[in-house]
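Student: Fold the following.
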Amino acid sequence: MPAAHVNQIIAALPLDRAAAEPLFRQLYGAIRAAILDGRLSPGMRLPPTREFCRLLGVSRQTVLNAYAQLAAEGYLDGTVGRGTFISADVPLPVSAPAPPAASAPGLLRPLSARGQGVVAAMRQVAFHRGPLRAFRVGMPRIDHFPFDVWNRLEARRWRRPDHHFGYSDPAGFLPLRELLCVYLKASRGIHCTPQQIVITSGSQQALFLLSTILLAPGDCAWMESPGYRGASGPLRAAGAKVFPVPVDAQGLDVAHGVAHCPQAKLAYVTPSHQLPLGVSMSLPRRLALLAWAAQNKAWVVEDDYDSEYRYTGAPLASLQSLDRDGCVVYVGTLSKVMFPGLRLGYMVAPPALAESLVQAKAVMDRHTAIVPQMALADFIAEGHFGRHIRRTRDSNAERRDALVRGIASELDEQLACGPADSGLDLCAYFRGGHDEETVSRAGLAQGVELRPLGHYADPLAGPACIAPPGLLLGFAAIPPAEMAHGLQVLGRILRGR
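Tutor: Predicted structure coming up:
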């Protein structure tokens, strides 16, 4: 290619002198792009540095720095006395048909079947978006959290770096697991050793790990319906066949599952506080579930996501505390007790399963971030954890009472409250013939989040697995004034005003 044409290409290279990026980095990027798209081809000689400076109005050092970076990455070859050339080892670009002007670039090839399953699995899960507003579900009261204490504990750990700041145990920080053993025994009746506990990056990671290593593609798994869609997502991503099992006033209908899908390899349950209906699994149902699991060598995943917040007595004993056959994996989260951004959860596995879960955890992310674990261990050991739970339990109870009173005084003819003795949310059923989706859309248009109970039903479930029309209303994070406003908006919507 003639030198004059090369000079034209060089002179046209885009440089922005007002940008924060150094000029030599811009020049390096522009030359590299010209090489990769074929404007500067292998073997082509570049102008001498002084000529380069004249063409672009930059310093010689800028050009030298850009040349040095390009040479280090293999784009340029230079020989004293001969000049600088585009490396002959740079392959010529392969031309491809241009995409239609109106279309966005697509995937190089379709996702694998497994990839498509993973992507589709959580498509129906609703995520929090935008600022907090009534009646956001599953959200704890964050403004009650002692962030000043937490910041001090984390800072203290950062000031004392030790061997824990390298790669850590995939199972988690041992002092934290030891403290969790003591806490879980006292609060949930769980008997375990630190070796049975695996710290995870939230309960969602725990559910994904369990679905992946306990189930083979095609295995059946029981899933509460209505139930937590964030749990059915990992099951489907693992290739399991999710079998919806109805929930009534006593919790999961074990007899229905046994009659229609006895071959299931796993059952997912929220026995202490069922999501979204708020019921607790009765003792006969718990014993029946454990008997079925033991007889069929099936796993039971107990998701105990908010049992700390029980307002009419002590928290209920866990299902795991009744397990005598090593069937139950207990999954806990700290998102509801601490704050969701912490992303810390844990599993309590039967002894025979624990080491396999640790190895699977190591495959996924090696180990959960260590400093938050260390700070949490200090938070528990110094008594802050227990005080925070007591304080937030009282606060949540006050807000729960305010919501129940508000519904009774303003919307009693429109809504019937479900169980309200636990958790961060309240299930409310329509007394009239309202359409959930219509009500939900109208609320969102007026700045109020109204989660339909139908959102929690499995899309493939029959009528027995679908709750009566209603809403799930979050209260723990909602200030009284915002709650009162939300009830006014909901009242206008339900009355058609």
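Student: going forward, measure contacts between C-alpha atoms and count neighbours the same way
Tutor: Fine.
Student: Now do the end-to-end distance for stretch 275-291.
Tutor: End-to-end distance for stretch 275-291, by Cα to Cα, to the nearest Å: 23 Å.
Student: Off-centre distance for it?
Tutor: 26 Å (Cα atoms, centre = their mean, to the nearest Å).
Student: That stretch: which residues count as buried?
Tutor: Buried residues in stretch 275-291, counted by 16 or more other Cα atoms under 10 Å: 275-281, 285-286, 288-291.
Student: And the furthest pair within those residues?
Tutor: Distances among these were taken as Cα to Cα; the most separated pair is 276 and 291, at 25.3 Å.
Student: got the contact list for stretch 441-457?
Tutor: Contact with stretch 441-457 is made by 133-137, 225-229, 276, 436-437, 439-440, 465-473, 486, 489-490, 493, as judged by Cα atoms under 8 Å, 6 or more residues apart in numbering.
Student: Here is a second sequence; please produce its structure as well for comparison:
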Amino acid sequence: MELHLHIEGDKDLAEQLYSQLHAAVSSGRLAQGQQLPPSRLLAQQLGISRKPVAMAYSRLTSDGLLQAHTGRGTFVGAPGTSASRPLQSADLASGATLKKWLDFDTPFRQKLALARSQYEFSGGTPAPAHFPQDEWRRCILYGLRQDGLRRGRYASTGGEPALREAIARHAAYARGLVCEPGHVVVTNGAQQSLDLLGRILLEPGDVAAVEDPGYPIARALFKSHGARIASVPVDREGMVPEQIPDNARLIYVTPAHQFPLGMQMSPARKAALLARALEIGAIIIEDDYDSEFRYEGRPAESLQSLDRHGIVVFMGSLSKVMLPELRIGYVVLPEALLQPFMIAKHLTDWHTASMTQLALAKFIDEGCLARHIRRGHAIYTSRRDELLLGLSTMLAPWLEPVPSSAGFHMAAFARRQTDLPVLLRLARRAGVGLYTLDGFYAEVKPRAGLFFGFGSIDTLDIAPALTIVRDVLQQVDPSSKSGHP
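Tutor: Below you'll find the model as predicted:
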């Protein structure tokens, strides 16, 4: 890689080099500790003699901006005091459009910026300490070897055939899906799946029906495509189909484990939702983000397995099951959406990283994913039971848990009026990270309550954390010390 320098003519070459390198170091363009090319190589790259390069290096070394190490080379030293050239703000024609992006709700990005507490109840995070690193490392090495055999070539937009087949088998076994590998498309996490679905289904002004309370990112993504959001309330059976407007093009739901409240959509409600979507010609996006972990009752049928008219898109996330940094999601598409989705993905990023896909295919095929889910199920069961015990005993005067039979988060409604912002602030000072439900509501009046993720907190830490929460609640609500709601 060549160092970018601009030489004009053949006069004062050493001065030109000195000035440009001095400015690059002072402005930070060349970072402290960065190695510069040997003087002979730089002279060759610039098409000049070595002498002016050596002279410039010598002056910069005397100034303390470069450091020469015998046998190692020349490196950037501490930057000078000169400030970088200030930029004058241009009057951009796209200024108003850019400003609109600042209005989008991205609450999870703000939460990620918070320092993690000693006891953390954040949601959407699996248990990283129990991930089978050795098995995954072996699969990654396999993926590297396989990827190396065809280095320099782009892969299939829909995903590696081996992974599409593995996902189709996994989804059929775990969720009862009826699908062929050719209808599975691998994406960079569930976020990209939502974005691409919005691209192909929505025009500016179209209506997207979204659960309220619901997933804020889905709402913001569809809005970014120019959609008008119809907030559809949920009850104990899930989204209320009668509240979906006639002009909705898209319906976004989380039927297996409603986000964020956690209830499961009833069979009667699923049938009504499918009928309503068919009546108005809408596509249903079924976000099945964490239903691999189920604790009570029989596995519920997915909407996709009940669909007889090709109106349901099943969306899954292996990042939630494994590690969020993997960024691997997938969709199972009906025939009408398959090619438009593939074209949209090709235009966006061509394809998802093939090495990770090949590793994941082997991870699934060798049974590593199934074993990991079984281990995770035992871990999350103990954490869920411990959380439920604490909510139903020491926190019972203040909180009522919402019935939930899947995933690794739980919601609890407030039984009495409590200053929740003060609770969150005091709990964080005491080492407990808590989160309220109000940020998940849009137009429906929020119900006061807390969101408990138990993927990133150990079982033995839950009782001490809830004890701290109880003590803080007694400070915030002194009248509750009697223990009666």
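Student: After superposition, what's the TM-score here?
Tutor: The TM-score (TM-score structural alignment, normalised by the length of the second structure) is 0.81; 432 aligned residues with a Cα RMSD of 3.3 Å.
Student: where does the residue opposite residue 192 of the second structure in the first structure once aligned land in three-state SS?
Tutor: When the first structure is aligned by TM-score structural alignment, residue 192 of the second structure is paired with residue 205. Assigned by DSSP: H, G, I helix; E, B strand; the rest coil, the conformation of residue 205 of the first structure is helix.
Student: What range does the strand ranked longest in the second structure cover in the first structure?
Tutor: The residue-count maximum for a strand in the second structure (DSSP state E) belongs to strand 228-235. Counting by TM-score structural alignment, strand 228-235 of the second structure falls onto residues 241-248 of the first structure.
Student: Also stretch 416-428 of the second structure?
Tutor: Taking TM-score structural alignment, stretch 416-428 of the second structure hits residues 432-444 over in the first structure.
Student: Which positions within the matching stretch qualify as buried?
Tutor: Neighbour-count burial for stretch 432-444 of the first structure flags 434, 436-437, 439-443 (criterion: 16+ other Cα under 10 Å).
Student: Check stretch 430-441 of the second structure too.
Tutor: Those would be 430-437, 440-441, for stretch 430-441 of the second structure by 16+ other Cα under 10 Å.
Student: Out of these, which comes closest to residue 151 of the second structure?
Tutor: Set against residue 151 of the second structure, the nearest of these by Cα to Cα is residue 440 (44.2 Å).
Student: how near is the aligned residue in the first structure for that closest one to residue 471 of the first structure?
Tutor: Aligning on TM-score structural alignment places residue 440 of the second structure opposite residue 456 in the first structure. According to Cα to Cα, residue 456 of the first structure and residue 471 of the first structure sit 10 Å apart.
Student: try residue 297 of the first structure
Tutor: Distance from residue 297 of the first structure to residue 471 of the first structure, by Cα to Cα: 37 Å.
Student: Which one's more surrounded, the two?
Tutor: residue 471 (27 against 16; other Cα atoms under 10 Å).
Student: What's that one aligned with over in the second structure?
Tutor: Correspondence of residue 471 of the first structure to the second structure, assessed by TM-score structural alignment: residue 450.
Student: That match should be in a strand, yeah?
Tutor: Yes: assessed by three-state DSSP, residue 450 of the second structure belongs to a strand.
Student: before we move on, back to that, in strands only, show me the buried residues of stretch 432-444 of the first structure.
Tutor: Going by DSSP E, the strands hold none of those.
Student: Nearest to residue 251 of the first structure, out of those residues: which one, please.
Tutor: Of those, the one sitting nearest to residue 251 of the first structure (Cα to Cα) turns out to be residue 436, at 22.9 Å.
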